[in-house]
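>>> Need the 3D shape of this:
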Amino acid sequence: RKEDILQAEAAFKSAEKDYKRMKDLLTTQTVTQKQFDDAEARYISAQQTYDKLVTGLRKDEVTAIRARRDQAAAQADQLRKKVRDCYVLAPSVGTITLRAVEPGELVGLGTNLVRITYLDKVKLTIYVNEEQISKIHLGQKAAVAIDSGQKFEGKVIYKSPVAEFTPKNVQTKEERTKLVFGVKILIENPGGTLSPGIPADATVSLTDTATN
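Presented below is the predicted three-dimensional model:
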């Protein structure tokens, strides 16, 4: 800046004047050698500062400054990353249905913190026998009811191609020994009434051909 150059020029001229005066006084031994050396050092330093501002920095000095700038920028990026890493962000929208750790608890890399469930749409799995599976079709509507009496509308989105034994959570031993096919029903749940684990019954019309 122009102001910096003017200040450096004034300091240089003042140091030059002191240096010349000290040089004359040294010949008459009016000042000590140290006083002269100090004046000379100030003069040389002021001259270098002034020359740099007038002619610009040397190439190696510019390179060094740029290197320090890049290093500072890299350190700033690392600090910003550390700050970002202090926040836990959900990968998608949803509702926390399980918290695996408590606030303030120390956890390791890869530890599950919470379970996030998307409740706007939920899935219900029902099990049907071999005769029934052939009469249920993808996209078919299903009527779903829960124990409170509330009813919902869903549609069939999956039919298992492989038979399996009825899962253990089915109530009776007789039912658990049967081979069945799993059918998944997608249910609209905008109010969040349905939650994982709530028992429900589904009614699906059995037809020989698919209907929309």
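
>>> use CA for all of it now, contacts and neighbours both
Will do.

>>> mind checking how far the residue lying closest to Gln33 once chain neighbours are set aside is from Thr117?
Spatial nearest neighbour of Gln33, excluding adjacent residues (CA to CA, 6 or more residues apart in numbering): Leu26 at 7.1 Å. Computed as CA to CA, to the nearest Å, the Leu26 to Thr117 distance reads 89 Å.

>>> Next up, the contacts around the nearest residue to Ala145 once chain neighbours are set aside.
Counting by CA to CA, 6+ apart, the nearest residue to Ala145 once its immediate chain neighbours are dropped is Lys151, at 4.4 Å. Taking CA atoms under 8 Å, 6 or more residues apart in numbering, we find Lys151 in contact with Ala143, Val144, Ala145.

>>> next up, for comparison:
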Amino acid sequence: MEKEIITIEKTKRTTEILIGLIVVALIAAGSLTFLSRGDTNDDFIVQGNVKMTDIDLNSKLAGNIGEILVKEGDEVKAGDVIIKISSEAVEAKLKQAEAAKAAAEAVAKKAENGARSQEVAQAKAAFDYAQKTYDRMKTLLEQEAISQASFDQVEAQYIAAKETYNMAVEGARSEDVAAADSQVAQADGAIAEVNSYLNDAQIKAPVDGTITSINVNQGELISTGMPLATLTTKEEAWIEVNVKETDLGKVQEGQEVQITFPAYPDKQYKGKVTVINKKPDFATKRATNENGDFDVLSYGVKIAISAIDKELYSGMTAMVDFGRNEGK
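Reported below is the predicted structural model:
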């Protein structure tokens, strides 16, 4: 009887061990199957960032910040004045240029209109007197009453008076008129140049957008080319990711992708690969025993976003799912 009980216990124990081994084997087999399936079907997900078109608003003039008319976050339209640069020195130059133009116009007008009637009459009287003197002295010369030198002096005065009278009657020569007109044109150019400086003293928005940064303070001294503010345009945002060259076979232009944002974890959006940069960005992994004797480079991939209903901000994180690896 004891032997039968011992045999039953052994059989029971053996059965339990066998069942345990079978369970462990099944679990192991399931795990391997799951891992194998996971390795085959893992989504290819890459982290990227939202990109927007940012425009730095620079200054062509050196000077002091006279007035800042916006603040960060303000919406602006193309042509809106963002910042004014103090322009007292430029305005003084404008007055000088306008005065120079007025003087040039007076000279040009005189050249075009010729001498006034009073000036013509005065020149005529001087010429008549010189001619009478010339005739009288010529007679005296013929009578040998005066020397040739005395006559030559009178003759020279007569010729000068005659030329002065003729100029008064005929007006300025065409060359003189042209020279006067060129002085006016030169003055106009100087005024236009100064006005361009005044225009540059007003920093304006080139397109519609949002002021995302103001880099100066009122009264601050600035130099030419200094970025004063940043304008983010209203153009549609996009996502940019860096894909390792070893994964480029999983990405194609026109490929549909799924996008999620950590800021909006409960929503998923669609996108499309629009550009795969042909130029590498940087080495993402140095040569090791694992990846061989070459550096793994990354390439920029641009993705357009479809039907976004949330506010996006430049630089925010995005996760891009390029789809399953199966068949790729």
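
>>> TM-score of the superposed pair?
Put the two chains on top of each other and the TM-score (TM-score structural alignment, normalised by the length of structure 1) is 0.54; 162 aligned residues with a CA RMSD of 4.4 Å.

>>> hang on, the earlier thing: tell me the SS of the residue nearest to Gln33 of structure 1?
helix (DSSP: H, G, I helix; E, B strand; the rest coil).

>>> In structure 2, what sits opposite it in the alignment?
Matched by TM-score structural alignment, Leu26 of structure 1 corresponds to no residue in structure 2.

>>> What count of nearby residues applies to Leu26 of structure 1?
For Leu26 of structure 1, the tally of surrounding residues (other CA atoms under 10 Å) stands at 15.

>>> now Ile305 of structure 2
Counted with other CA under 10 Å, Ile305 of structure 2 comes out at 19.

>>> Show me what it lines up with in structure 1.
Checking TM-score structural alignment: Ile305 of structure 2 goes with Ile187.

>>> Quick check: its match touching Ala145?
No - checked against CA atoms under 8 Å, the pair Ile187 of structure 1 and Ala145 is beyond contact range at 10.8 Å.

>>> secondary structure class for Ile185 of structure 1?
Ile185 of structure 1 - assigned by three-state DSSP - is strand.

>>> what residue of structure 1 matches up with Gln186 of structure 2?
Using TM-score structural alignment, Gln186 of structure 2 lines up with Gln71 in structure 1.

>>> mind listing what Tyr299 of structure 2 touches?
Contacts of Tyr299 of structure 2 (CA under 8 Å, 6+ apart): Asn242, Val243, Lys244, Glu245, Ile276, Asn277, Lys278, Lys279, Pro280, Asp281, Phe282.

>>> which one among the residues you listed gets closest to Glu236 of structure 2?
When these are compared for distance to Glu236 of structure 2 (CA to CA), Ile276 wins out at 18.4 Å.

>>> got the contact list for that closest one?
Gln252, Glu253, Tyr299, Gly300, Val301, Lys302.

>>> Of those residues, grab the buried ones for PyMOL.
The following PyMOL line selects those of these that are buried, judged by 16 or more other CA atoms under 10 Å:
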select buried, resi 299+300+301+302
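
>>> wait, which of the contacts of Ile276 of structure 2 is closest to Tyr129 of structure 2?
When the contacts of Ile276 of structure 2 are compared against Tyr129 of structure 2 (criterion: CA to CA), the nearest one is Lys302, at 93.6 Å.

>>> now that closest one: how far from Gly254 of structure 2?
As judged by CA to CA, Lys302 of structure 2 and Gly254 of structure 2 stand 11 Å apart.
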